[in-house]
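# sequence first, predicted coordinates after that:
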Amino acid sequence: MQMLNSATSRYFKARMGQYLYTGDVQYFLAHEVRNYYPNPYGEKFNPAKLAVSDSFTGRVACDGNYNLVLDGEFGEDFSQIAYWRYNIPVFEGQCIDMYLEYEKTGDVEIKLRLFQFYYGSIGDIKQVWEFDEEQLQDVFRIDNESDQGPVFVSILARGTGSLNIISLHDRHSRRGHGFFLPGGERLVSSKGEEVFVYFEKGDMKPPLAVYFSGYRTQEGFEGYYMMRGFGCPFILVTDPRSEGGAFYLGDSEFEQMITDYVTDKLDELGLTKDELVLSGASMGPSVRSTMAQSFHHMHCFLQSHLPTWEM
């Protein structure tokens, strides 16, 4: 492998590049390039889009638009207990990352079953996926290598107790190369609450700028081109919970995940807490003030060059 000169090495490090050997080029072009598409997309199906099966005779309750609670007997065998009214469009060659937010009590067990129909058909099934609780603890993936077709999602349950269905998330997948953006990372608490972060080293000089996305019903980061235009290292943060986000607030574990991530990147860059700028729009400023308390004596010394936007 040819050694890089100092200028190229610094640029390679700043762009977080990876070596691609000559023999890997054709494989990369044939199988990996498709994962570096523009215009990332993600959405959530909230409980208002759920329909409860007629066979369920227990209690049904909603906490606003946040969740749907089913409480009672679900039977001894798995059966469909609820389903989403709207299908998910999946195109040829497209991969979808999915995540189900839910809680349960008693001895309730669930599965998620997905049917893909042939495009233009209302009943001809193309393929079926089924995911058990172990698989539902993390992001699960459906990969559609052949013709496009809509996907119908239903929840199967058995046992006795309560099932709290919060949200079903679906996001265009990069097949392990990052969430939303190449290199985007997913942080998740022990309660299953998510927050997504993206880090770019820029010129590796201070400050480290952190931008918190505002209210978004479409999941994903915002402010990428704006932050990249400043040239300095930056972090994007987005909260996919609730409707449009939950203001980055949660229990101590959830909030500490974000603080720890920022601290790790400061250490990686060799910067101090005085060389940190926090900014955001809409619901972003709420977390800015909360996080500032975690970084004692923080001095946003480039405020005039990297202002804070509030709405």
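Thanks, I have it.
# from here on, contacts and neighbour counts on C-alpha atoms
OK.
# distance of Glu109 relative to Gly72?
13 Å (C-alpha to C-alpha, to the nearest Å).
# and the helix or strand harbouring Met257, how far out from the chain middle?
In this assignment (DSSP states H and E), Met257 forms part of helix 252-269. Taking C-alpha atoms, centre = their mean, to the nearest Å, one finds helix 252-269 lying 17 Å from the centre of the chain it belongs to.
# below is structure B, check it against A:
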Amino acid sequence: MRVLQLGSIDWSKKYELTKNLEWHFNDFPPIEKVDEKDPKKKKIEIKNYDVILITGPTNLTKKNWADLKGLVPPYQVLYLPKVLEIADNEESYFLKSIAAQEITEDPQYLINKLEERYFVGQTGMRVAAVNFKLNDRQVHSFEYLGHGELKLNLDTNNEWINLGVYKTGIYIDPGKRINFWLTMKNKNFQVRMRIFIQNPGSDGDVKDQVVIDLTKFQKDEYFSQLEVLEYYRNATISLEVKGSGELTIGTLHARWGRDGAGDFISGGKRIVDPATREDIAYYFNPGDLKPPLNVYFSGAREREGFEGYFLMKRLNAPMLLFTDMRLAVGGFYDDAEGYFGKKIIEVIKQTLKKLGFDPSQLVMTGISMGTYPAIKYGAKL
């Protein structure tokens, strides 16, 4: 991971770096080097950065800031609060247009978290309700509502019971945090997830398990309690419940997490339906802060995540991406109650207001499944 620090005190001399960090201190713009093939020529080698830390005064020109913007993803420029007080107009514009984030943590803690938060790539998988194997000894009355939901009616006599286990295992990538997310309609039950961990080269140990009480989490909070390790693991997941009445289990999602730095990609956010825990993600890139705002809806995707990022980024204009992670390939950004349509329109209006644009400075696009919301919500806006 390439990290550029701009400031007066070199953090690499003051703090301990993790082993995969390539640290650059105040070496932007890069110095001209002699071309080995032709000594009479000089060349400048410019590479992208994964993270930029601005911790103090800089001497960069307007052109330097413009060049630097193309070398780092939005939301991956971090700055100390004092930087805003001393920043000139060019630096202030850079921080705003790259969606820079204020540093509020201890520097050593932040350094330790860089690789976990700002890695390249995104992914997520779904495990449908039809892949949940019910415990026949405990559940006798159930109904599948299509592919995505399992409706149960049961009474546990105020005791915890094993509801069943997912037939599909979860691969836990080395160095990655896995965020678990379960959609469900639940009013009367306590629900907990039991995760059995199998380490490489072993058949599994019953002691290697984590129990997560899903009812203790806020509506938009991930059930993520697995330690990030340098080697891969496999997980088998079962559900346990306590209560009586009706319970509907939906899709189980497993996604690469960024420890709060964003959903799927840095800066990504979610819209969560509190009634069903279904969610849709969105991402805003300020671009050049000039009209229009380009909104793009991802098409049907087997793997979860945003589509069209690089396509829209090349426009160098403000962009807003949406992706629908429900069902096998998504859910057309809509629902019977109209909850998601209302929230999507709210997000677009808030983004227009943030940029100082009006609805005429809006372009709505989508492909495949994404053409439906582009036309429907575009007409409303």
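In hand now; what should we look at? Model, not experiment: these values are computed from the prediction.
# that older thread, which helices and strands sit right next to the helix holding Met257 of the first structure?
With contacts taken as 3 or more C-alpha pairs under 8 Å, 6 or more residues apart in numbering; DSSP states H and E, helix 252-269 of the first structure sits against no other helix or strand.
# what range in the second structure matches it?
Aligned by TM-score structural alignment, helix 252-269 of the first structure falls on residues 338-355 of the second structure.
# buried residues, the matching stretch. List them.
Using 16 or more other C-alpha atoms under 10 Å as the test for burial, stretch 338-355 of the second structure gives 340-341, 344, 348-349, 351-352, 355.
# just stretch 190-200 of the first structure next, same as before
Neighbour counts over stretch 190-200 of the first structure (16+ other C-alpha under 10 Å) mark 192, 194-200 as buried.
# okay if I get those residues as JSON lines plus distance to Phe247 of the first structure and secondary structure?
As requested, those are arranged in JSON lines below (distance: C-alpha to C-alpha, whole Å; DSSP: H, G, I helix; E, B strand; the rest coil):
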{"residue": "Gly192", "distance to Phe247 of the first structure": "17", "secondary structure": "coil"}
{"residue": "Glu194", "distance to Phe247 of the first structure": "12", "secondary structure": "strand"}
{"residue": "Val195", "distance to Phe247 of the first structure": "11", "secondary structure": "strand"}
{"residue": "Phe196", "distance to Phe247 of the first structure": "13", "secondary structure": "strand"}
{"residue": "Val197", "distance to Phe247 of the first structure": "15", "secondary structure": "strand"}
{"residue": "Tyr198", "distance to Phe247 of the first structure": "18", "secondary structure": "strand"}
{"residue": "Phe199", "distance to Phe247 of the first structure": "20", "secondary structure": "strand"}
{"residue": "Glu200", "distance to Phe247 of the first structure": "23", "secondary structure": "strand"}
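# out of these, which comes closest to Gly23 of the first structure?
The closest of those to Gly23 of the first structure turns out to be Glu200 (C-alpha to C-alpha; 28.2 Å).
# picking that back up, residues touching the match of helix 252-269 of the first structure, excluding its own?
The contact list for stretch 338-355 of the second structure (C-alpha atoms under 8 Å, 6 or more residues apart in numbering) reads 271, 273, 280, 289-290, 293, 320, 333-335, 358-359, 377, 381.
# where in the first structure does stretch 242-260 of the second structure fall?
Aligned by TM-score structural alignment, stretch 242-260 of the second structure falls on residues 158-176 of the first structure.
# what's Asp173 of the second structure aligned with over in the first structure?
In the first structure, Asp173 of the second structure lands on Phe91 (TM-score structural alignment).
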